[in-house]
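Asker: Let's see this in three dimensions:
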Amino acid sequence: MQRVTVTLDDDLMEQIDRAVSERGYQNRSEAMRDLARAGLQQVAVEGGEAEDSIGVLSYVYDHKARDLARRLTNTFHHDHDLSLVSTHVHLDHERCLEVSILRGPSGDVKHLADHVTTERHVMHGKLVLIPWSDQSDG
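Answerer: Here you go, the predicted structure:
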């Protein structure tokens, strides 16, 4: 391991100390390593550096909307190689929540998620991407 010295303003240090306390980190170093890893993952995904990714797509939609369920099903069938599993929850009489776990090239996963979340009567949608490699990091 290497030791790094960083200068942080007081407000940022307070936020980090709060995260250390709330999450139960052993020390600031553990928190900083986690924050650095999370930031690097996000940069890799957003910058297109991560070729493959795991995506968690969650979205809420109006299940009574005409043909929406059929269109969504067709979208997932079209990209069946990206979809690992989905779960469906009835929120109330009109709305459903679906959560789908996807795996594949980051661009393809983003494209599928965009196609789903921009469908008319899909009210809320969010994709979380995590860089993925079939090779162990050791």
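Asker: CA atoms for contacts and neighbours, from now on please.
Answerer: Noted.
Asker: Within the helices and strands, which one has Leu40?
Answerer: Element membership of Leu40 [criterion: DSSP states H and E] is helix 28-46.
Asker: Output the contacting helices and strands for that helix.
Answerer: helix 10-23, strand 122-132 (3 or more C-alpha pairs under 8 Å, 6 or more residues apart in numbering; DSSP states H and E).
Asker: Would you mind giving these as TSV with mean neighbour count and distance to Thr73 added?
Answerer: Converted to TSV, the helices and strands packed on helix 28-46 look like this (neighbours: other C-alpha atoms under 10 Å; distance: least, C-alpha to C-alpha, whole Å):
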stretch	mean neighbour count	distance to Thr73
helix 10-23	12	39
strand 122-132	18	13
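Asker: do you know which of those lies nearest Ile101?
Answerer: Proximity to Ile101 (C-alpha to C-alpha) singles out strand 122-132 among the helices and strands packed on helix 28-46, at 9.7 Å.
Asker: another one to check against the first:
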Amino acid sequence: MERFTISLSDDLAADFDNWIQARGYVNRSEAVRDLLRKEIESERLEQNLATHCVASLSYVYNHHERNLSERLAHLQHHAHDLVVCTMHVHLNHDDCLETLFLRGSTQSVRGFADKVSAESGVRHSVVNLVPVSSTSAHQHTHFHPMT
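Answerer: So this is what the prediction gives:
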């Protein structure tokens, strides 16, 4: 493990300590590591350097919209290699929230998320991509968090 020292103003150090405490970190080092990981992963995604990911795609839709539930189910079945599972919540008489858990190539996951989000009647969609490394063993693909 490599160690380094940083200097912070008293105000910034106090703000950082408050931030650490509010999030339950036990020390500054782990908080800095997580901040660095998050920034590096964001950069990988922005530059299309993350070839594989796990993701959640959440969206709200009106289930009375003509054939929308069937269209969404068709998209999910067509992408069965990406969709790990689906969670469906009834928000009120008209609206539903679905969250899909996805894994696969980042390009494929993004493309699928774009197709679902573009369906007429889908509102408030958001995708959260987490870059991972991929290794194949015994016909199973294993994903590991990027370090």
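Asker: overall similarity of the pair, as a TM-score.
Answerer: Their TM-score after superposition, calculated using TM-score structural alignment, normalised by the length of the first structure, is reported as 0.88; 138 aligned residues with a C-alpha RMSD of 2.1 Å.
Asker: ok so, going back, next secondary structure element downstream of the helix holding Leu40 of the first structure?
Answerer: strand 52-62.
Asker: on that earlier part again, mean per-residue distance, the helix holding Leu40 of the first structure versus the second structure.
Answerer: Its aligned residues in the second structure lie a mean 1.3 Å from helix 28-46 of the first structure after superposition (mean C-alpha distance after the TM-score superposition for the first structure).
Asker: related to what we said a few turns ago, tell me which of the helices and strands packed on helix 28-46 of the first structure sits nearest to Val45 of the first structure.
Answerer: Nearest to Val45 of the first structure, of those and by C-alpha to C-alpha, is strand 122-132 at 6.2 Å.
Asker: now the angle from that closest one to strand 52-62?
Answerer: For strand 122-132 of the first structure against strand 52-62, the angle by axes from the mean of the first three to the mean of the last three C-alpha atoms, to 10 degrees is 170 degrees.
Asker: Output the contacting helices and strands for strand 122-132 of the first structure.
Answerer: Using 3+ C-alpha pairs under 8 Å, 6+ apart: strand 122-132 of the first structure touches helix 28-46, strand 52-62, helix 106-117.
Asker: ok, 7 Å please
Answerer: Packing contacts for strand 122-132 of the first structure, counted by 3 or more C-alpha pairs under 7 Å, 6 or more residues apart in numbering; DSSP states H and E, involve helix 28-46, strand 52-62.
Asker: Quick check: that strand compared with the second structure, mean distance?
Answerer: Per aligned residue, strand 122-132 of the first structure averages 1.0 Å (mean C-alpha distance after the TM-score superposition for the first structure).
Asker: Which residues outside that strand are in contact with it?
Answerer: Residues outside strand 122-132 of the first structure that contact it (C-alpha atoms under 7 Å, 6 or more residues apart in numbering) are 41, 45, 50, 52-62, 113, 117.
Asker: Out of these, who's the most crowded?
Answerer: In terms of neighbour count, Gly55 stands highest of these at 26 neighbours, by other C-alpha atoms under 10 Å.
Asker: The helices and strands packed on helix 28-46 of the first structure into CSV, with extra columns for distance to Arg66 of the first structure?
Answerer: CSV is the format used below for those (distance: least, C-alpha to C-alpha, whole Å):
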stretch, distance to Arg66 of the first structure
helix 10-23, 44
strand 122-132, 12
